[in-house]
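S.K.: Okay, structure incoming, though there's no sequence with it:
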């Protein structure tokens, strides 16, 4: 198991009493032997709960998974075809190969978001009030992933992402259907949620690979008349606090060992009124999105850690660019805060470790659901291909994300100016970037291109220039309107040198490509070259260097 020893100041940390389980030891998390443990992980988001944005679907059309499934089922016209797709998605999205790759990359944990309906019936489906029907499907999936984690030495945090009824108004993240009572509007939903956690604890009480139970992902419900329906302004959060107390008590009756994660209201970050708890094996979790990664941004949580003598853990962060990732991780780890990034793989997005390709015809299906356009032929084949594309061996690895999260520095540099053919760098093989996106390219050779470059965006590459001199540098660009411009910079420059191309040709389409070039002088030695966009509206597929 990968561990981080010692405190942030480099001083030896006192060893906690060994329990065999990951647990809270005052302000820190420790492993089963009592050694300090910094959790560095990824979420397996989108697997057991399909959030609309992860599926590229507008939430106004499909506010939650239940609505997505209704659209898919109606389009396929057959319960059997829908079930075939659903099973394929669950079977393919996370396999042992995913877990092995996560461990090999250098992460030491995963967070596994659960949807309750894979484990038990809804209160509307139960024939007897107060009865809990346990469904084998969810437990079979969880058994498998825990077995893979044990095999590959990867801690697992079990997270209830969608509780019975839904735990917040933000339905896309918890499958809340406003036609039925939410978790907070039904005592029976609360009872069933606690019963589910008790059943999970019974089954897995001896599994030391489980680092924690994350009781409720991102509650977001206004319990008081504070003006924010998602509970960000609530001062007391009494129903949430009572739920936690009752759920912890039920779990401890069958499982005295596993650490328990407490999330605040308002998407995890409003902990007012929740603390303290009697149980000492707890961790305070907050989610970290869309803020400047400064100590000031986490000051409140550092104060809570000190006040309540409890460890901190960021259960979710991400949805940003690699430079931000690197800065955020450095900040959190400098304060001994572990983290779990959202999310491991995503459809047509490079913000996760892997990108799932959108199958041909899937956009037409989305347009059919969104705008009522004609459905493409053979929708069952499109959905089957979507599930097939979710296999990690069919995904594209975003190495820059992994390197940014794990603070890996590329030691290999591209050699420029040697003998032989020109040297080509694929644009998405950057070491750092600001603001850009990526998309599948239709240019010769396939793969992905850097997309949607705006003024001030940039991509950087580490190179080694064999000798000083003039070099012809070519750029493979696309610009639908003829907009675009660039400036090439080197970190060896002592002053700004004009290496610009001020205007681009109109290529006619975003995936119609032309090659432009200029001759510039480069100094000998290792350096970081940055291609800076000086005008908006262009794509970049590759850069090529040759002696002039």
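M.R.: Perfect, thanks for sending it. Please read all numbers here as calculations on a predicted model, not as lab measurements. Numbers count the residues shown, from 1 in each chain.
S.K.: CA atoms for contacts and neighbours, from now on please.
M.R.: Noted.
S.K.: From the contact counts, what lies against the strand or helix carrying residue 146?
M.R.: Using DSSP states H and E, residue 146 sits in helix 136-151. Helices and strands touching helix 136-151, by 3 or more CA pairs under 8 Å, 6 or more residues apart in numbering; DSSP states H and E, are helix 96-105, strand 155-162.
S.K.: ok, and here's another one to check against it:
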């Protein structure tokens, strides 16, 4: 697969050699940086504009209509209680197959996107309880996505949304309510090793343009301040591990406070191919909201990327996208596909009996014994899960035309 992708160069990054290079020596044919720009292999500026594949490999409760079961492990617990562990495993395997197909990627490209940001959980490559065990099949889904992306003319950013021990303590990192990554050296070493293995796998694949090392580390909340100085050291450790095997790819570095604060990056010599990433959700889409990032870019002469924004009206998305474009900032909006939502590129309706599943996950405050008394019938659970798998497929989803049009670049 890697040979095929390496041979299938995107039109965007031009046909170029993809020979293997010794560690420390960049190979030709890869996206790079030049001052404050991200550049294609021919040296031309490359403006990234794309979408996140949220809820594919890292489920989030709100995208299923859940309010109580929000982290991936909590969502799986609900399905295990309702359908059993074997059915849970089968469901998530089928979900991964159904959620993203080549038809989805073709639609994304035709909508004007040129890059995918792909959230993943480190457990895809190594079980949480067995740090010395590596799952070779963990690359299968990503390899297929990368191959499809090459065919459709899309680039790929790999985003570690869920790092060993948790980098945020929030639901999206699939942890246990605290950023334990910063309390245990073993967690840091494991994070570096996961990225080293990923980099070794994709080092010669130009469709993958870079590695987003930690999604939204250290959000602004009580108790996180002591860990802030450690984040740069974690980045240094991970980047060093990547560079032992891969000199070719970009590394994307997010700031603290939900990727909104670059103050930790006083020293921007972390890597010559680093891109600094911010996220933006809450404030109004105004020019002044970008000022601190523009100042950072100008002061340090480094590229920046808007990695996540959205969860808002079409008008908000359009206004913010236009501001980013005016200032030459690449972007990957959140997100591609969601259940019963307007704030995404495609949506799908809840299947029959899904309301019963949603009601059950809301019983988290009860004992398991009490929840058993109120669980829906097994046949309803099976119908709901099968129905969801059917409706998430591309042909069963519908386009949110307003959202898609809000992301289109004006001619």
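M.R.: Received it, and whenever you're ready, just let me know what you need. Keep in mind that what you see is a predicted model, and the values were worked out from it rather than measured.
S.K.: What TM-score do the two superposed chains give?
M.R.: Here the TM-score for the pair of chains, by TM-score structural alignment, normalised by the length of structure 2, is 0.88; 379 aligned residues with a CA RMSD of 2.1 Å.
S.K.: check the fit of the helix holding residue 146 of structure 1 onto structure 2 and give the mean distance.
M.R.: Per the superposition on structure 2, helix 136-151 of structure 1 and its aligned residues are separated by 1.0 Å on average (mean CA distance after the TM-score superposition for structure 1).
S.K.: Pull the residues that contact that helix.
M.R.: 95-96, 99-100, 118-119, 155-156, 209-210 (CA atoms under 8 Å, 6 or more residues apart in numbering).
S.K.: picking that back up, point out the most buried one among the helices and strands packed on helix 136-151 of structure 1.
M.R.: Most buried of those by mean neighbour count (mean count of other CA atoms under 10 Å) is strand 155-162; its value is a mean of 24.
S.K.: Pull out the buried positions in the following helix or strand past that one.
M.R.: Moving toward the C-terminus from strand 155-162 of structure 1, the next helix or strand (DSSP H and E) is helix 187-204. Going by neighbour count (16 or more other CA atoms under 10 Å), the buried part of helix 187-204 of structure 1 is 188-201, 204.
S.K.: Stretch 145-155 of structure 2 too?
M.R.: Using 16+ other CA under 10 Å as the test for burial, stretch 145-155 of structure 2 gives 145-155.
S.K.: how about those, which pair is most distant?
M.R.: By the measure CA to CA, the buried residues of stretch 145-155 of structure 2 have their two most distant members at 145 and 153, which lie 11.9 Å apart.
S.K.: give the contact list for the aligned residue in structure 1 for residue 400 of structure 2.
M.R.: Under the alignment (TM-score structural alignment), residue 400 of structure 2 pairs with residue 398 of structure 1. By CA under 8 Å, 6+ apart, residue 398 of structure 1 lies in contact with 350, 352-355.
S.K.: Tally up the residues packed near the closest residue to residue 176 of structure 2 other than its chain neighbours, please.
M.R.: Nearest residue to residue 176 of structure 2, sequence neighbours excluded (CA to CA, 6 or more residues apart in numbering): residue 169, at 6.2 Å. Counted with other CA atoms under 10 Å, the neighbours of residue 169 of structure 2 add up to 22.
S.K.: ditto for residue 295 of structure 2
M.R.: Residue 295 of structure 2: 11 neighbours (other CA under 10 Å).
S.K.: So the equivalent of it over in structure 1 versus residue 27 of structure 1, what's the distance?
M.R.: Matched by TM-score structural alignment, residue 295 of structure 2 corresponds to residue 303 in structure 1. From residue 303 of structure 1 across to residue 27 of structure 1, the span is 11 Å (CA to CA, to the nearest Å).
S.K.: same deal with residue 448 of structure 1?
M.R.: 44 Å.
S.K.: Then residue 35 of structure 1?
M.R.: Applying CA to CA, the value for residue 35 of structure 1 to residue 27 of structure 1 is 13 Å.
S.K.: Name the residue in the two with the higher neighbour count.
M.R.: Higher neighbour count among residue 35 of structure 1 and residue 27: residue 35, with 22 against 19, using other CA under 10 Å.
S.K.: That one -> structure 2?
M.R.: Residue 35 of structure 1 maps onto residue 44 in structure 2, by TM-score structural alignment.
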